[in-house]
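**Student:** Provided below for reference: sequence and predicted model.
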Amino acid sequence: MTTISSSPIIILVAGHWLGAWAWDEVLEHLAAVQMRAIAMTLPGLDADDPARATRTLDDQASAVLDLMAQEGVSEHEPAILVAHSGANAPVSLVLDRHPELVQRVVWVDSGPVAPGSIFAPDIPDDVQELPLPALDVVARQASLEGLDTQVLERFQARAVPEPGPVLRQPVELSNDARRKVPTTMVCCSIPGAQVLELARAGHAMFAEVANLERLDVVDLPTGHWPMWSRPGDLAQAIKSAASRSN
């Protein structure tokens, strides 16, 4: 049996508008199977931070690395990074800067970004932040399958506007070693076979997937927020990924 003392630390990073709270149910399931996990709130997504809207992707990547250092992560004891949705940009930066610190990366309805990617290049410089859109708008951009009224109300109540600098900053990547890090893609709103097909076709959102050297694909059919719609199954997928040998 895997024990807390022997398992690698799992660091959970949620996507846009979300903080560590988004992983509460997943953390409960991981703890129940003796997995050592911690969730974090990226800079810019802490509602109590007065300088929140000025935070950048570099700030976010640095915060992930700082947390890894605090948790004793090293080349000899690397971490499992779990990145949901828009957390792919800062986590891609972490993989580029210190791939040796990551035993495996798990993308949750997400994937690595390509060099030079900008999430929202058309957002004007004077827009300081992007609040969570109305749910009907969100539903046109990402699947809300599996989310009941109570969950959606919590999402709206707790969502923090995404900082403008995070959305406008290009993701500068130069270290090909990031592509050698063992990778698991947990595909939810788009089936894994379709993701791989899009990657092979050079689709901008998935093109970087084709460059990964060690990739496992897991289908978990649900909407874009599986930490709420299927938390137990997502925790099991993370546990299985974390337990795999390199």
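**Tutor:** Everything's here; your move. Residues are numbered from 1 along each chain as shown.

**Student:** C-alpha from now on. contacts and neighbour counts both.
**Tutor:** OK.

**Student:** Tell me which residues touch the residue nearest to the spatial centre of the chain, please.
**Tutor:** The chain has Ala83 as the residue nearest its centroid, 1.8 Å off, counting by Cα atoms, centre = their mean. Contacts for Ala83 (Cα atoms under 8 Å, 6 or more residues apart in numbering) come out as Leu12, Val13, Ala14, Gly15, Val91, Val105, Val106, Trp107, Val108, Ser110.

**Student:** Show only the entries of the residues you listed found in helices.
**Tutor:** Within the contacts of Ala83, residues falling in helices by DSSP state H are Val91.

**Student:** Show only the entries of the contacts of Ala83 found in strands.
**Tutor:** In strands, defined here by DSSP state E, the members of these are Leu12, Val13, Val105, Val106, Trp107, Val108.

**Student:** burial of the second one, as a residue count?
**Tutor:** Right, the one you point to is Val13. Neighbours of Val13 under the rule other Cα atoms under 10 Å: 29.

**Student:** okay, now the one to match up with it:
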Amino acid sequence: MEIVLVPGFWLDASSWSEVTPALVEAGHRVHALTLPGLESRDAPRAGIGLRDHIEFVARKVDALEGDVVLVGHSGGGAVIHGVADLRPDRLARNVYVDSGPPAEGQPINEELPADADEIPLPPWEEFMDEDLVDLDDRLRADFIARAIPHPKAVATDGIRLTDDRRLDVPVTVIACEFPSRVIEDAIAAGEPWVGELARIRDVEYVDLPTGHWPQFTKPAELGAAIVEALRER
């Protein structure tokens, strides 16, 4: 299977480096991406929006043969959902790592503090405690060393969705900072933040208890969870 790994905010392709060995060992072909504006700290970020990231990943899907699996962490979840809307017939599954699919017009996060056209990594005290579970001092220092400011418009643009066939793409949600029962209870209650997920016709949940960055805190377990999600059913 062709697996495309889409990082979340402030991260590039290297953030998946400890996850990919399990995927390769299982026989998959792995393509970890660095999204536009995340090439370096000096890369230009003005004018780069969510649609640019979605179309960038869609072009990668077009370059691959056969069905593709997209894995999106955090803000990367919005990106892979946008690709499901553009290329629903090319995707075998979308895997959301501590993320989920946004509804039409929904931005990823309008509240992140920006500096002109970019959003720097905020101080740790601005994150929720649940985000930081298992992210020890060494991992935090490594994160800071690798962090790249994110293009502001990627966070603030509302997603555009036009093809309901995206709802036929099977989905796996890997729940980390909150257990999957929280998501399922929210769906049962009709809460808006899970409205799009509730519309998807084939969804499975996997619990991987840790903080918001399992690719750092539990990379082997995350790799195993992705491999398991792709086993034939």
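**Tutor:** Thanks, I have the structure now. Keep in mind the model is a prediction, meaning the values are calculated, not measured.

**Student:** Tell me the one among the contacts of Ala83 of the first structure nearest to Trp21 of the first structure.
**Tutor:** Of all the contacts of Ala83 of the first structure, Ala14 has the smallest distance to Trp21 of the first structure: 9.0 Å, by Cα to Cα.

**Student:** and the closest one, what pairs with it in the second structure?
**Tutor:** Under the alignment by TM-score structural alignment, Ala14 of the first structure pairs with Pro7 in the second structure.

**Student:** Checking the corresponding residue of the second structure for the residue nearest to the centre of the first structure next. Helix, strand or coil?
**Tutor:** Aligning on TM-score structural alignment places Ala83 of the first structure opposite Gly72 in the second structure. On the three-state scheme (DSSP: H, G, I helix; E, B strand; the rest coil), Gly72 of the second structure is labelled strand.

**Student:** Leaving out chain neighbours, which residue sits closest to Gly72 of the second structure?
**Tutor:** Excluding the flanking residues, the one nearest Gly72 of the second structure by Cα to Cα, 6 or more residues apart in numbering is Val6, at 4.7 Å.

**Student:** ok, the one you found touching Ser74?
**Tutor:** No - Val6 of the second structure is beyond contact range of Ser74, at 9.2 Å (criterion: Cα atoms under 8 Å).

**Student:** quick one on the thing from earlier: could you work out the most separated pair of the contacts of Ala83 of the first structure?
**Tutor:** Largest separation among the contacts of Ala83 of the first structure by Cα to Cα: Gly15 and Val105, giving 14.8 Å.

**Student:** quick one: which of these two has more around it?
**Tutor:** Counted by other Cα under 10 Å, Gly15 of the first structure and Val105 do not tie: Val105 has more neighbours, with 28 against 22.

**Student:** any idea what that one aligns with in the second structure?
**Tutor:** In the second structure, Val105 of the first structure lands on Asn94 (TM-score structural alignment).

**Student:** what does Pro133 of the first structure give?
**Tutor:** Aligning on TM-score structural alignment places Pro133 of the first structure opposite Pro122 in the second structure.

**Student:** Which residue is the nearest non-sequential neighbour of that match?
**Tutor:** Using Cα to Cα, 6+ apart and skipping the chain neighbours, the partner closest in space to Pro122 of the second structure is Pro113 (7.6 Å).

**Student:** Next: Ala159 of the first structure.
**Tutor:** That would be Trp17: by Cα to Cα, 6+ apart, it lies 4.9 Å from Ala159 of the first structure.

**Student:** secondary structure class for that neighbour?
**Tutor:** Going by three-state DSSP: Trp17 of the first structure is coil.

**Student:** what about it, how many neighbours?
**Tutor:** Neighbourhood size, Trp17 of the first structure [other Cα under 10 Å]: 23.

**Student:** Repeat that for Thr149 of the first structure.
**Tutor:** By other Cα under 10 Å, the residues close to Thr149 of the first structure number 8.

**Student:** mind checking how far the equivalent of it over in the second structure is from His212 of the second structure?
**Tutor:** In the second structure, the residue paired with Thr149 of the first structure is Asp137, using TM-score structural alignment. Per Cα to Cα, to the nearest Å, Asp137 of the second structure is found 15 Å from His212 of the second structure.

**Student:** can you check Ala46 of the second structure too?
**Tutor:** According to Cα to Cα, Ala46 of the second structure and His212 of the second structure sit 27 Å apart.

**Student:** So these two - more neighbours on which side?
**Tutor:** His212 (26 against 13).

**Student:** need the contact list for the counterpart of that one in the first structure.
**Tutor:** Alignment note (TM-score structural alignment): His212 of the second structure maps to His224 of the first structure. His224 of the first structure makes contacts with Ser85, Asp109, Ala142, Ser143, Leu144, Glu145, Cys188, Ser189, as judged by Cα under 8 Å, 6+ apart.
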